[in-house]
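J.: got a predicted structure here, sequence first:
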Amino acid sequence: MQIKGIKKGRNIELFDNIDIPDGQEISLSIETGGEFWQRLKSFRQELNAEGIWIEPDVFDGVRDSSSGQEVIL
């Protein structure tokens, strides 16, 4: 089971309801954000394991190539 939550002080608020009775002992594995490259590597490994291939041209034209707005300081 994988669930997400957010730490608030000494408590962890879960985003989803879980079907575990009160008083039941549980074990947590904590993952923090900011591990982009490791997560990307894991994602790619999952795709490879499933035999899924995304053609590079799928992402053509997705990103705006303009220089953006002028910033006046």
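T.: Now that the structure is in, tell me what you want to look at. Numbers count the residues shown, from 1 in each chain.
J.: drop to CA atoms for contacts and neighbour counts, all remaining ones
T.: Noted.
J.: next, count neighbours for R44.
T.: 14 (other C-alpha atoms under 10 Å).
J.: tell me which element it is part of?
T.: helix 36-50 (DSSP states H and E).
J.: which residues sit against that helix?
T.: W53 (C-alpha atoms under 8 Å, 6 or more residues apart in numbering).
J.: ok, structure two:
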Amino acid sequence: MRVKGIKKGRNIEIFEDINIPDGQEIIIAIETEGGFWKSLDRFRQELDSEGVWIEPEVFENLRDSSSGREVIL
């Protein structure tokens, strides 16, 4: 189960109801927002969870494969 919340002092406010009884011990893994690779991973997980599939052909010839301009030193 993944839930999102925000830290306020020594408390964490959870943005949604979770179906666990009061007094139940839980373990929290802290994951902060930020960083390209973390954002990319979250995006991919969201796509997977929603059953969205991007065909590999979408990314074909996306980047220029030329060696670029000549550099004179």
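T.: Right, received. Where do you want to start? Because the structure is a prediction, the values reported are computed rather than measured.
J.: for the helix holding R44 of structure 1, buried residues please.
T.: Residues of helix 36-50 of structure 1 include none that count as buried (16 or more other C-alpha atoms under 10 Å).
J.: which secondary structure element is home to I12 of structure 1?
T.: strand 11-14.
J.: can you check which part of structure 2 that strand sits on?
T.: Per the alignment by TM-score structural alignment, strand 11-14 of structure 1 matches residues 11-14 in structure 2.
J.: how close does the matching stretch sit to structure 1?
T.: Taken against structure 1, stretch 11-14 of structure 2 registers an average deviation of 0.2 Å after superposition, with mean C-alpha distance after the TM-score superposition for structure 1.
J.: what residues sit buried inside that stretch?
T.: Under 16+ other C-alpha under 10 Å, stretch 11-14 of structure 2 has no buried positions.
J.: quick one: I12 of structure 2 from A29 of structure 2, how far?
T.: From I12 of structure 2 over to A29 of structure 2 the distance is 12 Å, taken as C-alpha to C-alpha, to the nearest Å.
J.: and for G35 of structure 2?
T.: Applying C-alpha to C-alpha, the value for G35 of structure 2 to A29 of structure 2 is 17 Å.
J.: and the strands in structure 2?
T.: For structure 2, applying DSSP state E gives strands covering 5-8, 11-14.
J.: what packs against the last one?
T.: Meaning strand 11-14 of structure 2. If you count contacts as 3 or more C-alpha pairs under 8 Å, 6 or more residues apart in numbering; DSSP states H and E, strand 11-14 of structure 2 packs onto strand 5-8.
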